[in-house]
Structures are given as C-alpha cells and as structure tokens.
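[1] Just need the structure, nothing else, for what follows:
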Amino acid sequence: MAAESEAHRAAAVFEVREPVLVRMASRPRGAAPATVDAAEPVSGARQLAADPLLGQAVRVASGSLAHSLARLTSDEGASTLGRKRTLSAARTLTRYARRAAARPTPFGLFAGVGTARFGSVAKAEPGTGEVAVRLDGAWLRRRVLAWLGEAAVRRRVDVVLNDLCFVRDGRLYLRTGAQEHSVRDNALVGAVRERARNPVPYADLLGSLTERFPALDAERLDGQLAGLLQHGFLLTSITPHRIDAPLLDGIETVLGGALPDDARALRDIRAACARHQDDPPGLGGDSWQDALDAVRRLDVPGTGDDAHARPPLHVDLHVPGEFVVPEAVGREVCRYAAAIWEITPQWTTLAYMRDYRERFIERYGTACAVPLGELVDPHRGLGLPSEYGAEPVYARSGPGDEADGPRRAMIGELLQEAVLSGGDLVLTDEVVGRLGEVAGHDPAAAPPRSLELCFQVLSESTAALDRGEFRLLGSPHIGAWTAGATAGRFAAAAGLTDELARLAAEGADDTVITAQVELMPHEPRGLNIVQVPRLLPHRIPIGVPDDRRDPRCLDWRSLLVAAGSDGLRLLDPRSGRPVRPVLPHMLALDTQAPPVARFLVDLATARPRVWSGWNWAGHDALPYLPRVRYGRVVAVPGRWLPGRRLRDAARAQGAGVWEQGLDAWRRRLAVPDRLQIARNDQMYPVDLRERWDRDLLRAELTAAHP
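    Purely as a prediction, here's the structure:
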C-alpha cells in the first residue's frame, strides 16, 4: 500500500494540457486488403493504385513510384518495366497502403492531423480533409541561390553576416554539417564583416566597399560578395527560413524589379497550389499536375529534368472535425508518466552533459558566467561536448557503473519471469515502488517542466472508450521534452498557432525569458520540418537572417552560461534573467542542426534525471523482449529481432532455404502469426501465414539498410 500511495502522490506532479494533436490514418481499416499475389504482381498493384486517395498520396510522396505505377496501367508499360521492378513497386505500394491504414505517421496524404480536447464523452467525427501545399524547402533554397547569382537580384536584397561564421588563423570559417568553407580574412572580408554585422542593403554594402577599395572595380567587388552569398557567409532577406506568404511576397517583389518573368512564374506557382488546395484529397490529380508543371517551369536549369525525383512541393493533410478524448485517458497518461519518472535513474540520458558541467566548474568555478560564443570555441573555451562529433548519442540503459547493478538485476528478474510465463512484464504500483528504490536517484528531484507523449488509443468504439475499455500504446517516437514540438510544423495547417503559443509560454513570467530557437538545417529538405510560426515574443536565431539590434532578438553568442545546482544555466547578459530556449519542432538535432542549437537544447534539458521512457537496463540486445504494461498503457510492445541466421536465410538463393529459416526462427522465439515490421517510427502489419507478407519481410531483411 505504501508503494501504491506513493504512486498516486507522484501522479499529481503531471497534468495534461491542450491542445491534443490527433494523427489519423487516411486509409480506412475496412479498405481492401493490401495484399498482392507474387505470381501476378501487376494486377495486385493496379488494384491498390485504383484507390484515389492512395494513388494521389503516392504521387505526392514518390515521383519514381508514381512513374512505375503509371507504366503498370498498360500491358505494354508493364512488360517494359520487368518483373523485378514490378515486384519492387508492388512491395513499396503495399507498405504505403498498410501504413496509411494502420499506424498514422504524418507524411503527405498518408495520414492526417487534427486537434482534440479533453471532455466527459468521447467523440471521433472527422470532417472532409483539407490539403495544405507549399514549396519544398530544398527546391526553394536551390532556386533562391540561383536567383542570387544575378546581379540585378542581389542589388535588391538586404544582407547580413551569418552568425555561425568565425575567424581563426587569418581565415573566416563557416561549418554546415560535414561541409566547411573558408576564405582569407583580408581587408575586404574584414570590411564586409564589419559593415554586414547588422542587415544592410546589398547595394549600400557594395557602394561602401567601392569607396573603401577604389583600386578594385565594382564588378570585381560584386563577384567577391556573390561568392560570400553562395557559400552562406552572407544571408539575405530572401534566404528561405520560414516559408510563408511574407517570404514569398518578398521574393516576388525582388524579382519584379529584376526578373519580371520569374516573378510571374512564382505567382503562377502560388496560384496553382491554391487551386490544388481547393480540391478534396484524392480528387486533385489534374490540379496537382498543374502545380508540378508550374514549379518545373521555374526549375534551375539542369536540376529539374528528373521527373521521377521527389516532387518539389510539400503537402500536409488537415482533418477538421469534432474529436474529444475522455478525461480518463488523460489521467491514465499522467499516472504512467509519474510511474516512469519514479523509476528513472540518474544520467540515463545526456550523460555527457554531466561531464561537461564538471569541466565547466573546474575551469570557471561556480560564480562565473561565460559568453556562449566564447564557451563553445575550443581555442578560447571548452568547445562543444566531444560526443557531438561522434555517432548520434541515444539514451543509455543506465549509468553503467556498479551503482546501477541492483536496477539491472531487478529488471532482469522481471524480464525472466515474463519470458518463462509467456506473458507480459507488468509494472504494478508495488513493482514501480521497488524499482524506484533501486534506481539510485534523488526522489526529491523536480520533474520536467514540459513533456510531450505520443500514444495510439486502442478501443472498439467511442462507447467502449467512455466505459474505460481502452489501451494506450506507446509510440516508438515517445514524444519530446518540449510540449507541442510534434505539432509545431502542423500549426498553420491545423489552426494551432495560438494554442501552441500559449503552451510554449506557460509558466513564464517576468523573471524568465522564454525564447524560440530558430535555425537553418544542414540539409535544405530539413526546412520542411522547421516550418513553425513564431510562437514567442523572444527568439534566438542561429544561422538565419535576423536583425540582432531588435531587443527581442537574443544573439546566441552573447548569452551567458553559468553553473547551476543541478546543471548549467543560460542567462540574458542585458537583464541577468534566466533564458529558457524552446525548440518547437522535431528536427533531428544530432544530425540536422547547427551544433550550438543542439547545445542550447541540452543546456535547457540536461539534469540528473531526464524523463526518457522505459528502458531495459542493458538487456536490449536479447532476441525477444516481452510487452511492458503499466495499467492500461502498453509502454513498449513485444519485440522479436530477426538475428543473423534469419538474415542469412533471407539472402540465400531459392525460396526453400528462406521458408525453412523463417519457420525455424518462429519456433525458436515463439513468433506469432501477426506482427508489425518496424524501422524507427515506420511500421506496418504483416501476417506471416500469407506468402506475400513473408515476401515483404524477406525484402526488408535483404534491403541495403535493413
């Protein structure tokens, strides 16, 4: 009873907040089964592609698959495609179809997003889907760079020095991902750095350089500045960051005075996208093709010839309607979050920040505040954590020392009991209490201020949901340390901007500055993920054009870092107030963001205890792990790893070896008939009694990156 009452007291530390983002599959579960006869793959692929919404979703997602399916519509095209490519297209289409009817991963038209509220009676009344279309970030970035290659365009924009540049050993450097550019920091480059510290019209910058360096003619100076633009040392007022109407209006204005034909072409693209948005999902084939044609007419010469490439438009599906989640679901989520918090040991996540804090205190002490720009410079400060240069760092299973032995032993015991019984690993409140005792943490540690969790709600009907007959299945993507981050890129399409702004600012007062981190991804396609409206008054731009003279614009280089009682703190140098950075999207910071942006998030998050979901305490490599349940929450589903023997059988010639290897694997690990094939957060169901489904599994195991 003591453990149970402790768990109930802990549940009070978490409260649910709206908005609730609803992600729903676009293909009804009752749709025709996504199964193909391997002996006749053409007819099966044709039948699947006949679904209007699925066919349109494929055209939006994959130009190459859409091209293959178009060829399969005729017998002549099917014969030229060949059996191998036909089977490959049929498998890919099957995966898409099953994902679109099972787990709703938001991607194009395969899944829609909506909003829900908590209430006393469950409701699920979706309306007609609404398509939102915008230019693809990679396409627009490439097109803008080409426009900036024209002198007439450059002279109509403002420019500012990229704040990620730094000077070392007589050169100006800029690192973006794996690429590094540098130029000699000569008198000319130094003058550019000085003059473009704040936004300045390009024409004025060129004019001032012409006066300062009369020995260099204007054309040569213009060429030097153009090179700095192309390599990212200078950012412009039309450099894509937030791809919205103001940006496109600004580009049109610039082009109108320099390249009027291109300005008209851009207006044509926007009009074509608007027409496609007026069409219901699945019925906009003609308007979609019109929009694609309009974009490709404006392609950079030599880059738009491949009609099979990923389409240069980004599409989201918003599903309006009445969605109400019973309050009992919210209470169950709070209980689960509290239970996981109670058993979370110290430094299972972001352990490298513990070492970094110790190094900080050793060098600077506890009474010193260091400018962030100086701190992350390895020549003047500590540099960034060494892990940033290694492979992506994931949550560890435990502290990895002797102190974690009791926790590992107890989880191993629970695991063994579940395997021997053939059942689930059930976390009762008594078990949670015992795991909390061996976790080796400070029970008084403050829980996270903000947390976002993702679940699938499993119930037979809304009536059953109201009766409490439901299960919550934890997502492979468990959520985020910033509430609202998953919904961020859908804010405009789903009308969530105001609600997310309130959520981001919740708990803020005059003593703390809550600031939105705005960054430029390493890969231009990452721009599609960071399309979040401005939610907060203050912002921290990183590698994006901005005016740092604005008092609401916080220059990351000037922010101060100081040691706190359980981590490192970020301070505003002007007011001395703590700064809380907020990253309201799900860009992969370890691979896609400037390292200093990742460091800001780590500074805000890293504490001895960080909520990070269930972990197996080092038992992750076992070939079978049982399902883990707490109350009505399935924290993690049962999991079976293929193993080397099954992979070898999949690669063997002939079907006999594969079938024998599959049967042996299933007997050895008691693999059920029906399961999900999962890679990261992408999964789809298979039934291993079906030949086509076994073929799908074999194809996954023999893929280049299984």
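
[2] For the rest of this, base every contact and every neighbour count on C-alpha atoms.
    Fine.

[3] Straight-line length of stretch 343-360, end to end?
    Distance between the two ends of stretch 343-360: 29 Å, counting by C-alpha to C-alpha, to the nearest Å.

[4] Same question for stretch 502-509.
    So stretch 502-509: terminal residues 13 Å apart, C-alpha to C-alpha.

[5] can you give me the strands in the stretch 301-450 of the chain?
    313-318, 321-326, 370-371, 425-426 (DSSP state E, counting those that start in this stretch).

[6] which other helices and strands contact the last one?
    Contacts of strand 425-426 with other secondary structure elements, assessed using 3 or more C-alpha pairs under 8 Å, 6 or more residues apart in numbering; DSSP states H and E, are made with helix 405-421, strand 628-630.

[7] With adjacent residues omitted, what lies nearest to Phe233?
    Once flanking residues are discounted, Phe233 sits nearest to Asn162: 5.4 Å by C-alpha to C-alpha, 6 or more residues apart in numbering.

[8] residues near that neighbour, how many?
    As a burial measure, Asn162 scores 23 neighbours (other C-alpha atoms under 10 Å).

[9] That one reaches Arg548, doesn't it?
    No - between Asn162 and Arg548 there is no contact under C-alpha atoms under 8 Å: 11.4 Å.

[10] Tell me which residues touch the residue most central in space within the chain, please.
    Per C-alpha atoms, centre = their mean, the C-alpha nearest to the average position across the chain is that of Met586, at 3.2 Å. Going by C-alpha atoms under 8 Å, 6 or more residues apart in numbering, Met586 touches 480, 485-486, 529-530.

[11] Now Gly567. Nearest residue, chain neighbours left out?
    Arg607 is the one closest to Gly567 (C-alpha to C-alpha, 6+ apart), at 5.6 Å.

[12] Let me know how buried the one you found is, in neighbour terms.
    24.

[13] what helix or strand is it on?
    Counting by DSSP states H and E, there is no helix or strand that carries Arg607.

[14] how much space is there between it and Thr349?
    For Arg607, the distance to Thr349 - C-alpha to C-alpha - is 9 Å.

[15] quick one more, to check against the first:
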Amino acid sequence: MSRYVPADFYLLRSPALPAETFREFMSDPDHTSDALLRLADAPEVRRAIFVASEGLAEGLTQLERMSPKSVARVYSRLWRYVTRMSTRPTPFGAFSGVAAGTFSGRTTARLETPVISSTRVRADMAWILACIKRLEDDHEIWRSLRIVRNATVHVSGDRVVLPHADVYGNSDRTSVRVRATPAVHTVLNAAATPVTYPELVDALTAAFPEATGPQKENLLQRLWDLNFLTSDLRPPQTTAQPEQYLLDGLAGIPQAAEVAERLREVVELVRHADDPASLARLRVAQEKLVPGYTGQTYQLDSAIGLRSDELNRSVGEAAADAVDVLMRLSAATGATNAHLRRYREEFLERYGHGVRVPVLELLGPDQGLDAPESYTEPTRTAGRLDSATDLEDTSSYDRAVVEFAHQAWREGMLEAELTDAWLDRLAPAATVGPLLPAVDLYLQIEATDRQAVDRGEWRAVLRADCLAHGGRTFGRFFDLLGDRLADQLRDLARWEQKLQPHVAYAEVAYLPTYGRAGNVAAHPDLGTYEIPVNTSPSVPADRVLPLDDILVGADDRRFHLWSRRLDREIVVTQHHMLSPLAAPNVARFLLEASQDGYVLPGGFHWGPVSNATFLPRVTRGNVVLRPAEWRLDAHGLEDLAAWRERWRVPRYVHFVNLDNRLLLDLDHPRCVAELREEVGRAGGGTVLLHEMLPDFEHHWLTDDLGRRYTEEIVVPVMATRSETIARHPAGPPVEIPSRRYPPGSEWSYVKLYAAFERHDEIIAGPLRELIAELRAEDAVDRWFYIRYADPRPHLRIRVRSERPSVLGRLATWGRSLVDAGLAQDVTMDSYCPETMRYGGPGTFDSVELLFEANSDATARLIAARADLPQLTDEHLAVAAVDTLHRHWGVPLAERMDLLPGHQDDHATRDEFRKARAYLCELLLPWDRSTHEEGRAHRMGIAAALAPQEPAVRAASAAVREAAERGRLAVPPAHLLGSLAHMQINRLLPVDLAREERCYGLLRHTLRALRGRLAAEEAR
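    Next up, the predicted model:
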C-alpha cells in the first residue's frame, strides 16, 4: 500500500500550439523556413515571440537587410521558439500556459480554441527593484518613506554586521560591518518595525540630547547608504501586482508625486497589456520611469482554457504509487545534502548536542561557523569544513543498478521492468528514511484519447527531474488560476500541519540575488508564519518571526530550528519554485536545515552507468520511470545514420540539457545542424538524447477541433501517516552553555594525522606507552581517543591533567612519531565536550569515565589481535558492541531493537549465513554445539574488554537515574547508540558503510540467538 495519497486537484500545463504543428512545418526540409515565417505571422505566435524576445520579433521584419549569417541565426532562434510552442508544456510567457483541474471517476478534460484563454502581465521584479532604488537614492524621498531595519543585521562582538548588503537584486555579495556604538544600537532598535524618519531622529534625541542635528542626520544617512536601514517599498511575495503595491506605498508623499504619476500610468498599462502593441507601450512607459534600465520590464504568464477539467483519479493514484517508489530509490542513492551533513558535524563538534545557537550568529564568520560549503550569498570565507564523512555509501545501489542495466544490454531490451525483486535489490525496504510530507510529481499521460484513459489503457511518463517539494509548482500562478486553487493549496498546507502538529510552519520570504528571478517567487498566503529576510512581510505582525527569534540546534541525524517566541520547533518552507541557491545564505540555510533528515525527492538515476551510450527505458507497471536515452559524441555524429542504426535510435528524440528539452527530428537537416552545434558546445563530451514519449499518436489531450496537444500533469501527493514522515524529535532548548577547553587548560587535545593503516600500530604501541608513562607520573586524570577524518585521517587524543606540562609532552610525543614516519603531522585544538549528546551534565562525567575505560580496553584488544588469528574486523566489532550492551545491562532479547543503523542488504545476509554458527558462538556459548574458533575468540575478546565493565555499569546507572528524574537530554536508546558508534570508531578505521554492515551482522546474530532461546524454552 502506498504511503502517499494524491490531492483531489492537479495542474495541467500545455503549449499553445498542437503537437502536429511540429511535423507540419518540418515535413518538407526545403520549405521549413517558409513554413516558420508563416507561423510567425499568426497573432498568437507573434505575441509569444514578442514577449520572449523583442529583438527576434524585430529581426523577423529585417531579414532582407541582414547578412546570411544573421539570417541563419534568426531562423535558428525562430525554429527553437516555435518548436517549444508546439511540443514543450513548461510554462513560459505566451508559449504555453496552465490550468487547474480535478480528479474524478472519468476523463473529460478538453482544451478550448484558442488554447491560451487569458494572460496576466505584471512589472518585472528586477524593474520594480530598479524603480525602488531610484526612489531610495533620492535624498528627499527616502526620508519620507517608512524605514525598517534590515532583517539580517546582527551584533558580533563590537561590530554590527550586515552579511548580505544587496537589497536591489544586483548580485552584490558585499558584507558590511560598523562599530556597535550606543547610537547605532538606538537606531536599529527603533527601526525593528517600520517607522518614519522623524521618529528615528526623536529616538536619537531622547537617547543623546547633546547630539547635534547634523550628527544625527549623518548617522542615519550612513546606515541608510550601507543598507542597514531600508524602506518597506519592496512588495511582499503574496502580492499579485507589485507595481500597484509600489504605487500605494508612495501615496501621501509629495516628494514622490512625479514618480507616482508615471507609475500610475504603468499600472494602468499593465491592466490592459496583452498584444505586442500594448506591451510595447508598457515597456516605453517603464523605461521612461527608470532611465538606463536595460532589462526586461514586464513578466507575462498564460492561462489555458478548459471546456472541462476532469481527469480519471487512477492517474492520481498511480502518481502516489510512483512517488512512493521514487522516494525509496532516493533513499538508496543517498539523496541528501552532503554539504549540510558536513556542516552538522562541524556544528556538533563546536557546540555539542542540545545547544541552540542564533541562526545569524551561526552563519557569521566572526563568532559562528561561517556559511556551509557551496553557499555563495555571500561566499564562505573560512576554509573547507572538517568532516568524517563526505558522501553517502551507495555501493549497494550502484552494484544493483549496474546489473539491472547489464541485463537489458545482454538481452537487447529497449525497456527494463523494475519488478518487485529488482526494487528490493536497488532499494531494500529497510533503507527508507523519513518521507517528505508533500511532493509534486510531474508526468505525461501516454494514451490515444480520453476514453483510453478511463479504460486503463494508458501509461504515465516521468523524467529524471520529475519531483518537487509539495505545492511549490502552483504558487506562481495563484492569481492566474483563481481563489479555488488558493483554497486547495491552503488545504494542502493544513494537511502537512496536521501530520506534524508539534511544529509550526513558516514561509521564508526573500529577494534573490538576481532580481528578475523574483518573478517566480509569488505565492498565495497559506496562513503560516513568515520569516522576512530582505523584503517586506506579507502577514500581520503576530505571524512574523524575525530572524533574531530563530535558534539552530542539531543531533546526529538532523538540524532543527526553534522559535524563541513560539517555544517550539519550526519548519521553514517556500511555496514557489525559486531555487534556494539564489537566496541569501540565511534563507537557504533555513530551508535546507528544515529538510535535513528527510529523503530528498529525485527521479530514477542510473548511477555509475549514467554516461553509457545507451540506457533502456525503465518501467514499473503502467509508469515509465525514465525514458530510453542515448549519449552522442562527435565520433557518432560523423556518421549519424550508422550510429542510429547501431543503437536503435528513433527518428524523434528530445535533446536534454539539465531541465531544458528540445524535440528533434533526426531525419531533418535542420535538426542535425542544431545537434551538431550542441555537440560542438559539449567540447569533446557528449549530449543527452531521450526518446519522445508520448509519441505523436499518443497525445490524448485535444482541443475543440480534435487536434492533439502535448501536456504535463502536476499531481500533489501527501503522506498518509505521521509515522512515515517522523524525523528524530528535537528536544526543548538547552540553556546550558557549551564548555570549551582551549590548549593550555585542564584538557589537552592533539590531532595526530596518520594513515588509517597506521592507526592500530600507534594505538597498540606508542599511545598505550604514553598513557602508561603519564599514569606512572600521576600526570593524567583521565583520557580517551577517537578516530576521525577531516577528510585527512587522524587520531584525536584528549588528556585531562592539572599539569600544564602535559600539553608539551603530547606535542613532543606527536612530533617523535612524525619524525619516525608513523604520522604525518600533529596539531593542537580546543576540546568541546558533547555533553548533551550523552545525556546532559548529570550523566556526562560517568560517560567520560566510560570513554577512558573503553579506550584502555580497546587499545588492549587491538594489541591482542595477534593472539586471535582469523578474527575479522567486522566480527570483532560485532562482539565488542554486544559486550557493551551486556555490560550496560541490556537483556539479550532487547539488544536487537537498540542497535543503530538499518542496513540489511544481500551481502550482509549472505555473510551471516556463511558464518552463522561462528557468530552465535562468538556472542553466546551453546552446550548442544560448540564452534571452537568462535569460542576461542569470544574468550579472548571478553578478557580484553572485562576491565571496562565497572565503568559501563556506572554510566548505565547514571543514565537510568537521570531518566527517572526527567533530566536526561536524549532518549536512552540514542545515547547507547552513540556509545556503540564510539566503540566501533575506536576499534576500526572510519568507514560508515562497514559500520552499518557490523550492525547488520549483529542484528542477524541476535535474531538467531533469540530464536534459539525461544526454541529451548519451548522444549
């Protein structure tokens, strides 16, 4: 049963021209150019081209005066535009449009003629911001505006920092700092909500009566010029007509009367703009208002007309099933933000578990960690983050997908069915992590007509980029599609909230660094809280969460965000398709941190065979998860016909470049020429071609005249149960500050960089000898070590002592190992205890003593490996973790449920089957049958680990007491899981995939032992 259900509505996307148009103007290669010119003269095509490129529209009237090269360029662009207008449903100006429909028991959806029923024009956001800049640059006007503090401003030491100074969408990545003087604080506090200029002057006068008028004016002007202060003229993202909002903001300002009058003309022209002539008048008026502006001045979206909007609900049900499968595959391919995982590790290293840090402080380079890697708004100034892990282990998926492809190649199949058996190979059910609450799925329906859909004679066709976060696809069109759609999107948001009643949802509102990208950020007000970053809020003040209200915490599994005011976890969302990569760092981080711990949406991916010349169509039931595809290089292009015959490439294919798709007829010289250009741009690489699905005979959507159209359906699907989306819960905010022990304090901490292959040698020899010497001199109170990689492998050795000389001893010892060739480098660092990860202040002292006992025991065990021949690393880890559980006091029957990790692949099961008797003996003797090698290894391991038992039992008692008193910061099972992880870490070089296998082997062994005990009790 699917873990998702479809919404009762969908979005229909369709181009303005029938699909057959493409074949008509391509039918005669000798007359394709003439056919294109005739099409370009049609009113709907002329308008679409004018909106997309006035330069091309002008060029079409000047062909006789152009050079042959220029003419060829015009025809190439015209061909691409008309091809798009007849074959690509993605919304773009007047080339294609959108409509909302409903699922029901039948399919009646049919297009009106003409297809584009209406358009909506609004001022381009880049032009709006340029107009605002003109206003705010005027000395007289800005002092008449309502003024507000930039939301990203925060204090760092003796400076007030503006991490992202751009407020006009000019891609300005400048960061600004000013001295945090009392006067600056007074101004910024007074401008926490919009105020007038006189009110700011009054605030300064009240705080500093001795200050002169020019001093106050100069301070305010400086903070304004540096963008610490801005106005409230920036339109909220829930505003359908930003030019009207801007005009309203100028009401009652005499200094802006002339601008307001011209803007009023723009507003009036926007209302009636539709054809090229009216659009040209609008552009002229906008350019007069903002002289020197050279970009696009307006933005147009189109609605398509439907005679009826019903679509058989079986399509929605298939969409829900497909999303379930794709999210399972995404979990197996490690679909997470790797840079965020590295950042989370650094967060825990610096701050520890349970500690909450203000988000602006965290992202700052002064007192925080700086931005995560790959963030560019502004760019991270610190170096690469330390990390024990870089990439998810996808080796199991990679092996399976290679076999899946090889089977199709071996049998010459154009289509490969993803059966249940193959799905289990690629993505075992146990690998599924928490699911996103809502997802949008993009699909096309392959059917001969509407009746075929109702008869079940259809297939859904997906692409590689077929998933998006739920509801985002619809946001930009909310004003175009009416109140009904907005209500449906609110229902979807309420469904999400119902699934997670313990969290508060908040929309992050921001202007992107590239102003024009703001056009796609429009969305309806869905009733959530809002976090404005560098734009005006669109909700009442009681629903605004300022950035300085937001705290960031983390555990081993995810980040979580917390609102001080609400005293609860918040999930930050956006209901539009603007890429967070273009967002200010704080907005991007809030979005990515809110997704941390979820499986991120993605389509079917071929992994290590993605660059193969041919890959088959992938199907599952009546869903095409990915079309067949080919990669063409310059060599194949030399004899395209032979290449097509060898690889069975059809006549019609899509050229695919990221999310851009262009239909090609490989029998047509023009398409071959276009393909040749693309191969040339690839610079020695390949270009990607996808088969055309559906083909021309399987476009089911028709208009009043019976002409067939390409379509795309966007189906929102929602998780059915809270359990499927549940992530590791965030605990309440912790007020205990994280302790830091810098070099020279009671804790000395060295990083000894050495190859993983030398770690055991160092631990068993020089490290044990060093600790023994320090203990003999009574110079060490406690100590422990862990293995790490940042990404260079090293040992982290921490020693507590009252003697300052111990730090020098550690440095000298490390240098001697470097000189001897055992290590590569040695460095000092500060020790930040992970107090909250291990239960809190009431338990950490006993846990730290356990660290020492486990370090001693594990070092002793590593040294004794020579006495345990044939003992593998994985089997040693299995025994060591089970010994920890036994010392902790966990009954054998309960241990399996407390293991971290979830891997249960074929390789792990096979390994257990081969070593079942040995592994069972390794953990528990059996009188009926003794495995001698397992018995010998069990006794040797037990002897080495026995000295740690008192410390383990003491820590276990401390944890139980803290839990009984309600003082335990993490669930006991999570704490024990962390200790198990540290046991394997001390025992084996860092390898998370191998650690997962160890847990899998232990899980199988415990299951077998439970079965054995149950059978014996039954006797």
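
[16] Can you pull the TM-score for these?
    Here the superposed chains carry a TM-score of 0.85, computed using TM-score structural alignment, normalised by the length of the first structure; 654 aligned residues with a C-alpha RMSD of 3.2 Å.

[17] Look at the aligned partner of Phe455 of the first structure in the second structure and give its secondary structure.
    Superposed on the second structure with TM-score structural alignment, Phe455 of the first structure falls opposite Leu443. Put simply, Leu443 of the second structure is strand when judged by DSSP: H, G, I helix; E, B strand; the rest coil.

[18] who touches Arg146 of the second structure in this structure?
    Counting by C-alpha under 8 Å, 6+ apart, Arg146 of the second structure makes contact with 194-197, 231-232.

[19] make it 10 Å
    191, 193-197, 199, 230-233, 249 (C-alpha atoms under 10 Å, 6 or more residues apart in numbering).

[20] Among the residues you listed, name the buried ones.
    Buried members of the contacts of Arg146 of the second structure, scored by 16 or more other C-alpha atoms under 10 Å, are 191, 194-197, 230-233, 249.

[21] Which pair in those residues has the greatest spatial separation?
    Farthest pair in these (C-alpha to C-alpha) is Ala191 and Gly249. Separation: 17.7 Å.

[22] taking the contacts of Arg146 of the second structure one by one, which sit in helices?
    197, 199, 249 (DSSP state H).

[23] Present those residues as a markdown table; the columns should include distance to Leu56 of the second structure.
    Below are these laid out as a markdown table (distance: C-alpha to C-alpha, whole Å):
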| residue | distance to Leu56 of the second structure |
| --- | --- |
| Tyr197 | 47 |
| Glu199 | 52 |
| Gly249 | 36 |
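
[24] Tell me which residue of the second structure lines up with the residue nearest to Gly567 of the first structure.
    Under TM-score structural alignment, Arg607 of the first structure pairs with Gly597 in the second structure.

[25] Could I get the contacting residues of its match?
    Here Gly597 of the second structure is in contact with 336-337, 341, 433-436, 556-560, 725-728 (C-alpha under 10 Å, 6+ apart).

[26] do the same with Arg548 of the first structure
    Arg548 of the first structure makes contact with 160, 163, 197-199, 539-541, 554-556 under the criterion C-alpha under 10 Å, 6+ apart.

[27] go with 7 Å
    Applying C-alpha atoms under 7 Å, 6 or more residues apart in numbering, we find Arg548 of the first structure in contact with 198, 554-555.

[28] How about Asp232 of the second structure?
    Neighbours of Asp232 of the second structure in contact, by C-alpha under 7 Å, 6+ apart: 146-148, 536.

[29] Among those, name the ones in strands.
    In strands, judged by DSSP state E, the following of those are found: 147-148.

[30] Closest one to Pro15 of the second structure out of the contacts of Asp232 of the second structure, please.
    For the contacts of Asp232 of the second structure, the nearest to Pro15 of the second structure is Ser536 (34.7 Å; C-alpha to C-alpha).

[31] returning to what we had before: quick one: what's aligned to the residue nearest to Phe233 of the first structure in the second structure?
    In the second structure, Asn162 of the first structure lands on Asn150 (TM-score structural alignment).

[32] Could you tell me which of the contacts of Met586 of the first structure belong to helices?
    Per DSSP H, those never map to helices.

[33] where exactly do the strands run in the stretch 101-250 of the second structure?
    110-123, 147-149, 154-156, 159-162, 176-179, 229-231.

[34] what's the spacing between stretch 454-468 of the first structure and its chain's center?
    27 Å (C-alpha atoms, centre = their mean, to the nearest Å).

[35] Quick check: Arg264 of the second structure vs His139 of the second structure, distance?
    Taking C-alpha to C-alpha, one finds Arg264 of the second structure at 22 Å from His139 of the second structure.

[36] Pull out the buried residues from the longest helix seen in the second structure.
    Counting by DSSP H, the longest helix found in the second structure is helix 992-1018. Using 16+ other C-alpha under 10 Å as the test for burial, helix 992-1018 of the second structure gives 992, 994-1010.

[37] swap in stretch 562-575 of the second structure?
    Residues 562-563, 568-575 are the ones in stretch 562-575 of the second structure that count as buried (16+ other C-alpha under 10 Å).

[38] Kindly reformat the residues you listed as a markdown table containing secondary structure.
    Shown next, in a markdown table, are these (three-state DSSP):
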| residue | secondary structure |
| --- | --- |
| Trp562 | strand |
| Ser563 | strand |
| Arg568 | strand |
| Glu569 | strand |
| Ile570 | strand |
| Val571 | strand |
| Val572 | strand |
| Thr573 | strand |
| Gln574 | coil |
| His575 | coil |
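
[39] Same list, the residues you listed, but as JSON lines with distance to Ala943 of the second structure please.
    Formatted as JSON lines, those follow (distance: C-alpha to C-alpha, whole Å):
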{"residue": "Trp562", "distance to Ala943 of the second structure": "47"}
{"residue": "Ser563", "distance to Ala943 of the second structure": "50"}
{"residue": "Arg568", "distance to Ala943 of the second structure": "48"}
{"residue": "Glu569", "distance to Ala943 of the second structure": "47"}
{"residue": "Ile570", "distance to Ala943 of the second structure": "49"}
{"residue": "Val571", "distance to Ala943 of the second structure": "49"}
{"residue": "Val572", "distance to Ala943 of the second structure": "52"}
{"residue": "Thr573", "distance to Ala943 of the second structure": "54"}
{"residue": "Gln574", "distance to Ala943 of the second structure": "57"}
{"residue": "His575", "distance to Ala943 of the second structure": "60"}
